[in-house]
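In: Sequence and computational prediction follow.
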Amino acid sequence: MKDKNLYTMVLFLTGIYTIYVCFGFIQSNKDWQSLIIICLLIAIVDLFPTKLPNGFWYNGATLSFLYIMYSKGISASTVPIIFSTLMFFLSASKPFYKINWFRLFSTLGMYFISMMCAAASLKVLNQFPLIVQILGITFVFDNVNLLIRAGIMKFVNKSPFFSEFALKKVYGVQVSLLVLTILLYHLVQSTNAIDLITEVIIAAFLMLLINFLISAYNKHIYKIEESKQRYQSLFDRNPDIVFTLDLSGKFTSINPMLEKILGYSPESILDVNLFEYVISTGKQEAIHRIEQALLGNPQQFTIGVLTKEGTSRDMFITCGPTVVNDQIVGVYGIAKDITEQKQAEQIIHKMAYFDEITGLPNRSNFQERMAETLEKAGTNNSLAGLMFLDLDKFKHVNDTLGHHTGDLLLFDVSKRIIQSVPEGSIVSRLGGDEFTIIFPNLSHTDEVIPVADEILRALAEPFYLHNRELYITTSIGICIYPEHGNDVETLIKNADASMYRAKESGGNTYSVYSKNIQELNEAKHKIHSNLHKAILREEFYLHFQPKIDLTTDKINGVEALIRWENQELGPMSPVQFIPIAEESGLILPIGEWVLRTACKQNKAWQDAGFPPIVMSVNLSSIQLQNDHLVSTIGQILRETELDPQWLEIEITESMLLQNTQHTMKVLEEIKELGISISIDDFGVGYSSLSYLKHFSFDYLKMDKSFIDNLNMSPKDELIISGIIQLAHSLNMKVIAEGVESSEQLTYLREQGCDCVQGYLISKPLPAGEFIERVWFSEKKDGIVVETE
């Protein structure tokens, strides 16, 4: 609190003058009896102040000051003023020698000025009755005193000049004065009973009138003060930057958050134009928006603003016109810092729509752009082309040189493809070694053939990676809209079929879709035909692959994997028949069979005395979109009498992006059954980051491709570490699949991975072998492993 300022200094000097006046009076005065009595009374009243009936504490010293002034003059009144002030400061200061003399003399000055004003009022009231004179000097003294006190609070504490407290005190003083002046009048002059009653009635009336006036004024001021304080609180304590501009765009006020967010002090930018802080690319937008706000149209927009350090922050501005007396006098606004939010959105968008290795659009991005291309082509009645590329024998590069080299090769391949296609073409990487190219606005069907030749020539040139000379070729499938299909799915399917035709021809060539490629679909038809009878013939069976908890080094789960052996087709990999089952809808009865068989086997193991473990079953996207999935799962659990806590559903990332509203609803219903849910193949092709925060998954299963590159790719190690940290921060556990070496296991354990699965632990086994070779196996390095 800063006591000393011009205002208090004047009071201090007045207090010094009061001492001077008092000394002058002491030298000339011979009658001290009344003054001594008054000072004794002051001492008593100051120690035990009088409390009036209305609850107001009224200091008796005030009456003494006025009495001495009225009877002996202004000079005599300085004696009780000084005595009363000294008593107050002596009792308030402990120890007494630490008296704040500046405040003491300022207080003397305050009382002396109030007394002088009261004395001056006598000259105006000397022709009026005595009660009027007493009422007048008391009123003037106390109210001048209150005004001076309000001034001290204003200049020292920055408090409002007319606070609610001050107004209440004024009201109390007025009421008190009316009672006290009547009593004082009768002490000075005797009156008869009728006069006394008349005066009391008049006093009571005046009290009611003053009470009404003061209360009404007080309520009005209180509302104004409360409104002002609420506004100031909203302004000063808002977590965002709040500002006002004048008609020229200059700041007229701004809250303290400016300094915290942008580094500028509020005082430094007052009367400075807003547009000086807007980055150049956004100035015209900002000018237009502020002009619209000045026209009375509220605005919301995002601009980049320069900080004091010279960096840029993204601010979301909400602004509107400031209206005073029906006139627009400026603009008010709120600026929210959304820099981190935009950066996060960009990261999520990049992960969701662009391939991490090549920077090309990924599968989901490709499908959106392909749909847009077909829509425009249909509207313009034009042609569009699609190429489907698959690198020949790329797996051999990964297996012999490692995935890091494979990633570098993919990056260089993508650059050569981009350089080989005409401007406006859209190159995407679907995943693995598969690329697509969209050709909008073709003039004729053969227009893409020279492009295919150019791509083949570009890729035929050697690649130089890690001082190695590498060669790679590609097989290209081509189809044209609308000749070879009218929708995205058909065109992708036909381009894919054409690509396989080129690969079957030896690779390093292209194939344009034709009717002859229908032959390729005959094999699929055979699979499809036999799938219809596979359940009835009992041709499906399950293999089980264990999961190990790295905390206990014990089995805590097992994944059920479907196998199929057909008399006509022989053993069939799930990779061969699952896509066909999904395409035909047969995945629904097959998936139900897998669920029922897996639950039945898990319950049988428990009944045989083996420790309860979680059985994981993979769901297809077709199953997830089926309206009866949840009821089917519930029915199977009741039939097999398996507790839901021992069942886990695995879904892939891509499934989260298909009919998301329905998907999330189904997953919530599955969770309500008590079943756990994990995300399989995390980190490949799609990104589920935007869904992780909206749904409580139990497990996150890292794709095998990341594990394969451990100790060879620092980038993959960083991704693995990041995935584990991300999952743990969202209260999910992490399962690493495809663990095949002790080095991989050691790294995963160090990074805090929760569970592992892979050939190091055990390959997928039939139920009988699972019991013999896993649960009853030996323990090696603290991990349960399969014994040969």
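Out: Here it is on my side, so go on. Residues are numbered from 1 along each chain as shown.
In: C-alpha only now, for contacts and for neighbours.
Out: Noted.
In: give the contact list for Ser514.
Out: His484 (C-alpha atoms under 8 Å, 6 or more residues apart in numbering).
In: For it, give its distance to Asn362.
Out: From Ser514 over to Asn362 the distance is 27 Å, taken as C-alpha to C-alpha, to the nearest Å.
In: what does Arg289 give?
Out: Plainly put, Arg289 is 37 Å away from Asn362 if you go by C-alpha to C-alpha.
In: let's bring in a second model and compare:
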Amino acid sequence: MSHAPQRHAGDPSVSSPSLRAPASGGSPAQVLRLVLDNMAEGVCVADLDGRIITANPAAEAVFGPLHGVAFDERFGPSFRLDDQITPCPPALRPMTRAIRGDSIERQSLFLDRGAEGTEEEGARPGAWIRVNARPLLETNGRIVGGVLVFRDITHIKATEDRMAYLAQFDALTGLPNRFQFRQRLERAITAARGAGRRLAVLFLDFDRFKEINDSLGHELGDDLLVAIARRIRDALPPSVFVARFGGDEFTALIEDPGEREELAVLAARVQRALADPFPLAGDSYSLSASVGGVLFPDDADAIDDLLRKADMAMQHAKEQGRNALQFYDAAMTAAAAERLAMKAQLAQALERGQFFLHYQPLVEAGSGRPVGVEALLRWRSEAFGLVSPATFIPLTEESGLIVAIGRWVLDTACRQARAWELAGQPPIEIAVNLSPRQLRDPELVEHVRGVLDRSGLDPSRLVLEITEGLLIEDMALSRRVLASLKRLGIRLALDDFGTGYSSLSYLNSLPFDILKMDGSFTRNLTDGQASNTGGQAIARAIIALGQSLNMLLVAEGVETAEQHAWLTRNGCDLVQGYHFGRPAAADDVTGVLQGLALAHSARQIGQSDFVI
């Protein structure tokens, strides 16, 4: 590769034919004028009194016509003042004043032209320019003026402003975001600590918002969040700093909050505001919020501790029944530590063989004949002893362990049901609960198929129970998976019916065979209270619904003969509860089933005095 010899600007051998001898025959000054006219940057030449001598079209486009003189051959090697001058636009005056002092040779400024002048003065309101000033020198070095080079950066400034806004505010609701809330809380803590004042933080989370959001679609869900944010802001005093912390979580900072009773009043105002239906897409939706409260410095004196404990209190409010306010107390930290330790134990419980099953009988309401059992998971931990299912099963859901544990339950229950048959027991159904995570397991159907093949259990003897609230999380998925399970020949039961949010409009489209009425309805049937009339009406309606949909109706939680009799009179098909047998190990429940079968046989042959 050849290289041309390097030459410098002062070298007489260097020539620029296009500038020194333009093809058009123009002078060098005309060529320079042509360059200036085609520059993207605006260029102004100003004298030391701040008057414009000349400007190019880009400058005129930004500031309006400046009426500068033509750039001709009167401008030679050095700058010469000209009598034809125009006043400098207000936005440029600070720069020309800076040039007058020879200590500043170059400067860059952001100038808001909307603040500097009116349109008549040559400024367009709302635009921003970046200006660079360079002194203009005579050959002897004396400053005689300056050259101002500038560019319209309005679009850049707008982008910067938008980025700055998004760093501090939630783009959807317009409320301050998590980052700004933390900043504000940190400043408030510093001020409160120095003045010996208190602060309060409220942490709000909406109950079952995900279910509503999924049913509406995310666009309408966003509209609902905007309406929620507006109601929260309107329900609280202007002095309360409200932020969207993320998702459907909102936080409020109250300075000088007073006593907890005053905070409870504020929380109740928000909850009442949310209880009014939200009109959306031709329908209306009511919401409730669980609220956690924490005080500085009573409960914590650092920002992360305050937020963690406020969240902990909110979670406790949800566990206590939702739509409630719960203030933090030290017992919550102990409970959280225990939950964490319990999760660690659960991770190894299956491997260590700590899980086992109990079985509870299911009988015909009219005849008392045992027709099946429900398999119920139990856990005996080395560290915690026998743990309640209400305590550990939610933890297996949170951790994802429920998928592996659920597979073990299904396999164990089906093998036990088949073992009873091989031992000569009358064939019975075995009911197994499916968790929400199991229903979303892509391998669920194949696993059920494999369990049936390995155990040899007739598919018609297996009942899978699904809780009502699970279905509406993803209706399309529910329909697809349930249909695939039905094709295996098993039966499906809708568990805890009446406690969730299922719509009757699609209940008929799901392939359920059995409707299980939640035990809370059973307990209110014959309790002797005046309110039981309403409870009986609800139970009758659920039984009638099951009959109209050709489903078997199962009543859970039957504990007395009076409840059993009422359910039988009103057409309930199957019953389950302590009245017929508590959950027990396989060997023990075998005896219970045999006793129920004998009692049924005795009634069949008229031995009415036979006692269970």
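Out: Received, thanks. Here the structure is a predicted model, which means the values were calculated and not measured.
In: Any idea what the TM-score is?
Out: After superposition, the two chains reach a TM-score (TM-score structural alignment, normalised by the length of structure 2) of 0.50; 355 aligned residues with a C-alpha RMSD of 4.6 Å.
In: Tell me how many other residues crowd Gly722 of structure 1.
Out: By other C-alpha atoms under 10 Å, 13 other residues sit near Gly722 of structure 1.
In: Could you measure from the equivalent of it over in structure 2 over to Gly498 of structure 2?
Out: Gly722 of structure 1 maps onto Ala541 in structure 2 when the alignment is built from TM-score structural alignment. Ala541 of structure 2 sits 11 Å away from Gly498 of structure 2, going by C-alpha to C-alpha.
In: before we move on, what about Val131 of structure 2?
Out: 71 Å.
In: Between these two, tell me which one has more neighbours.
Out: Remark: of Val131 of structure 2 and Gly498, Val131 carries more neighbours, 23 against 18, as counted by other C-alpha under 10 Å.
In: ok, that one to Val147 of structure 2 distance?
Out: In terms of C-alpha to C-alpha, Val131 of structure 2 sits 10 Å off from Val147 of structure 2.
In: Show me the helices in the stretch 351-500 of structure 1, by range?
Out: Counting by DSSP state H, counting those that start in this stretch, the segments of the stretch 351-500 of structure 1 that form helices are 363-380, 394-401, 403-420, 449-460, 488-504.
In: Output these in a markdown table, with distance to Cys117 of structure 1 and mean neighbour count appended to each entry.
Out: Output for these, formatted as a markdown table (distance: least, C-alpha to C-alpha, whole Å; neighbours: other C-alpha atoms under 10 Å):
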| stretch | distance to Cys117 of structure 1 | mean neighbour count |
| --- | --- | --- |
| helix 363-380 | 85 | 17 |
| helix 394-401 | 100 | 14 |
| helix 403-420 | 92 | 19 |
| helix 449-460 | 102 | 17 |
| helix 488-504 | 95 | 22 |
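In: Same list, the ones you listed, but as JSON lines with distance to Tyr222 of structure 1 please.
Out: Shown next, in JSON lines, are the helices of the stretch 351-500 of structure 1 (distance: least, C-alpha to C-alpha, whole Å):
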{"stretch": "helix 363-380", "distance to Tyr222 of structure 1": "61"}
{"stretch": "helix 394-401", "distance to Tyr222 of structure 1": "79"}
{"stretch": "helix 403-420", "distance to Tyr222 of structure 1": "71"}
{"stretch": "helix 449-460", "distance to Tyr222 of structure 1": "80"}
{"stretch": "helix 488-504", "distance to Tyr222 of structure 1": "69"}
